[in-house]
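Undergrad: Sequence and predicted model, in that order:
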Amino acid sequence: MIDTPAAPGALPFAVQLKALMDQEGRYQPKLGGLRCLESAQDNGLRMTTKLRELEVRDLLSLTRFFGFSSETFSLAISVLDRFLSVMKIQPKHLSCVGLCCFYIAVKSSEEEKNVPLATDLIRITQSRFTVSDMMRMEKIIMEKLHWKVKAPTTLRFLRLFYRHLQEQLPHESEKTLSIERLEAQLKACHCSFVFTKMKPSLLALALLSFELREQHDPESLLAIITLCLLLQIKDGDLVCVRELVGKCLAEYATAKCSRPNGQRLRWTISGRTARQLKHSYYKITHLPTIPESAN
């Protein structure tokens, strides 16, 4: 059975936080598997962190292509990283694995009417595998993850912390935070392998802390300190991750990162293919930019 916990609804912050924290450790990628990935040589024979990052960027662009939600993308990356941490795959299989993780997330997060056909996904990405290959790979992924899909992602923590801060801060400080900008920053962080080994709660808090420090809002930073104490996060850990967030966002903002190959992505579709797809599908040829701050 697929693990799909109920939506938190209007439950108190403390209750929602405890529910997420109780699950967080069980859904973390295996550190041993991530370290193997990190130590792999880029010789075309083994999966590497660079290949993982390129696949995530493709999935981000594919998410934009279909107009899917941030939840879908974050869940796809969670499924991908968890699978890569327990299975040694060959680079030639990565596109199939990535697309299957994306498809699993789409079917778990999007309305049924918006779920594309597997044949459409294969055609758009110009993949060389078949629908049967996808179905077999999807089954392998689900079995390795014990059919548990709905993880407590960084996005869920980020939205929970954001709502909590909005309730705690004075009206003037509320305006300094934009959830759209924070979610865009998180997507950029998902593209970097360095964050795969971090707890979602820590990364979410580091993103909020980074944004508030950039806006020089001391009153809001006091609220971050309170959250830090509540989560039992050491100040040194928060500072370290916050610095990594700043470095990641600076690199993501460069033209080279925004347009991975300086050309159209490999899955940009032809006119003939476009006519065979739903009219709602549209072209995205580069990664999204992060919105400017409200200030």
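TA: Happy to help now that I have it.
Undergrad: rest of the way, CA atoms for contacts and neighbours
TA: Fine.
Undergrad: Quick one: the helices in the stretch 101-250 of the chain, in order.
TA: Shown for the stretch 101-250 of the chain, the helices assigned by DSSP state H, counting those that start in this stretch span residues 118-125, 131-144, 154-168, 171-174, 179-190, 200-214, 218-231, 235-252.
Undergrad: Need the winner for burial among these.
TA: Neighbour counts (mean count of other Cα atoms under 10 Å) averaged over each of those peak at helix 200-214, with a mean of 22.
Undergrad: tell me what that one is packed against?
TA: helix 154-168, helix 179-190, helix 218-231, helix 235-252 (3 or more Cα pairs under 8 Å, 6 or more residues apart in numbering; DSSP states H and E).
Undergrad: want to compare, so here's the second one:
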Amino acid sequence: MIFIPVTGDSFRVLPETPEQLLAKTAELVHIPTIFGYTTDDGTWMVPDSEDDGVSYAEFNFILNYFIEIYFPPSQRVELLKRVKNLYLPSGISQSSLSRVELRTILINMATDFSMAAYIAKQAMLFSKASTTGTYVFQFDYRPSYSAAPLWYGVGHTDEKGFVLGLPAGPYPFAYPNTTAEDRYVADLMTTLWSNFAKTGDPTPQPLNWPAGLRWPSFSDDPRRILVIGVEPEVRNFDKEQAVVAWTGNSTTSMPDSGGSVKAHLGVLWFALFFTCGIVRKVSIL
């Protein structure tokens, strides 16, 4: 993820980076872990208050801004090349992509960059270092009560209430307006998380609903994740290329915690909305 813990000084959060700590296998406490992200986790980083997509100029501006803020100069040129090769369709000119298509690509990119690639990377490191289970999920259900625009999709933190079972109760904490689908997904998640808390395995026995559901460990080959929704399913992890594109290596490296990666995301959010408004006005003129 792009939230990097401060290390190595009197105000540190961790004594060393997570990778350095994981390398000390003799000191590890082997505890089962669950990692996860939502399908459109990066939507909040994409400015489109008019809901009309983004122009190619805005697309390039935001992408370059991401890279300049969070990565050192020595990595930027190669990273930009890797990322464009991964996300932009080959052989298609920029003029043939609609504003909405560019926005969708930007959302996928922001989701991988801000959450999915680094969460998966961390899960890979944990699965290699630990002797206990490591589980990864993708939350793929948009709550019926979501107040976000439809183009936000399944956004950041949409899964939180479901983990607590709030769409299904208990009173007085239950959400007041929910659907049967909301309550089903809430029941599914509370069952999985309760099993995990009790046994270290979300599905110590295959679930009866849906029939035979078993959440495999991320250490299995091939790596698989649980996609959580009204029709949950186990899928092969398909973001290996994104992990490589953003982290430089699928198993060993992550950006360090120094320099530009410490920029505050609140500043990023404000700057993107402010400057993209300027870009939009200039392009109209």
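TA: The structure has been received and is ready for your questions. Quantities reported herein were computed from a predicted structural model and do not represent experimental measurements.
Undergrad: Just give the TM-score of the two.
TA: Taking TM-score structural alignment, normalised by the length of the second structure as the basis, the two superposed chains have a TM-score of 0.28; 132 aligned residues with a Cα RMSD of 6.2 Å.
Undergrad: before we move on, the earlier item: to residue 64 of the first structure, which of the helices and strands packed on helix 200-214 of the first structure lies closest?
TA: helix 179-190 (11.4 Å; Cα to Cα).
Undergrad: between that closest one and helix 200-214, how big is the angle?
TA: Interaxial angle, helix 179-190 of the first structure versus helix 200-214 (axes from the mean of the first three to the mean of the last three Cα atoms, to 10 degrees): 120 degrees.
Undergrad: Which elements pack onto helix 179-190 of the first structure?
TA: helix 70-84, helix 154-168, helix 200-214, helix 235-252.
Undergrad: how about a cut-off of 7 Å?
TA: Helix 179-190 of the first structure is packed against helix 235-252, with contacts defined by 3 or more Cα pairs under 7 Å, 6 or more residues apart in numbering; DSSP states H and E.
Undergrad: hmm, back to that, distance to residue 120 of the first structure for the helices and strands packed on helix 200-214 of the first structure - can I get that in a markdown table?
TA: Output for these, formatted as a markdown table (distance: least, Cα to Cα, whole Å):
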| stretch | distance to residue 120 of the first structure |
| --- | --- |
| helix 154-168 | 28 |
| helix 179-190 | 24 |
| helix 218-231 | 43 |
| helix 235-252 | 29 |
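Undergrad: who wins for proximity to residue 63 of the first structure among those?
TA: Residue 63 of the first structure sits nearest to helix 179-190 of all those, at 10.9 Å, using Cα to Cα.
Undergrad: could you give the angle of the closest one to helix 70-84?
TA: Going by the same axes, to 10 degrees, helix 179-190 of the first structure makes 20 degrees with helix 70-84.
Undergrad: what about residue 21 of the second structure, which helix or strand?
TA: helix 18-23 (DSSP states H and E).
Undergrad: got the buried residues for that helix?
TA: 18, 22 (16 or more other Cα atoms under 10 Å).
Undergrad: likewise stretch 59-72 of the first structure?
TA: Of all the residues in stretch 59-72 of the first structure, those buried under the rule 16+ other Cα under 10 Å are 59-66, 68, 70-72.
Undergrad: Restricted to helices, list these.
TA: Assignment to helices by DSSP state H places the following of those there: 59-66, 70-72.
Undergrad: quick check, nearest of the residues you listed to residue 173 of the first structure?
TA: residue 70 (24.9 Å).
Undergrad: and the nearest residue to that closest one once chain neighbours are set aside, how far is that from residue 157 of the first structure?
TA: Spatially, and ignoring its direct neighbours in sequence, residue 70 of the first structure is nearest to residue 183 (7.4 Å; Cα to Cα, 6 or more residues apart in numbering). For residue 183 of the first structure, the distance to residue 157 of the first structure (Cα to Cα, to the nearest Å) stands at 11 Å.
Undergrad: next one: residue 57 of the first structure
TA: From residue 57 of the first structure to residue 157 of the first structure the distance is 22 Å (Cα to Cα).
Undergrad: cool, and residue 190 of the first structure?
TA: Distance of residue 190 of the first structure to residue 157 of the first structure, computed by Cα to Cα: 14 Å.
Undergrad: Ok, residue 53 of the first structure next?
TA: Residue 53 of the first structure is 22 Å from residue 157 of the first structure, by Cα to Cα.
Undergrad: Please apply the same query to residue 241 of the first structure.
TA: 16 Å.
Undergrad: Over to residue 218 of the first structure?
TA: 22 Å.
Undergrad: got it, and residue 125 of the first structure?
TA: 31 Å.
Undergrad: To residue 34 of the first structure, which of the helices of the stretch 101-250 of the first structure lies closest?
TA: helix 179-190 (14.6 Å).
Undergrad: How many residues are close by residue 55 of the first structure?
TA: 20 (other Cα atoms under 10 Å).
Undergrad: Identify the element of secondary structure that it sits within.
TA: Per DSSP H and E: residue 55 of the first structure is located in helix 49-66.
Undergrad: quick one: that helix to helix 179-190, angle?
TA: Using the same axes, to 10 degrees: helix 49-66 of the first structure against helix 179-190 is 150 degrees.
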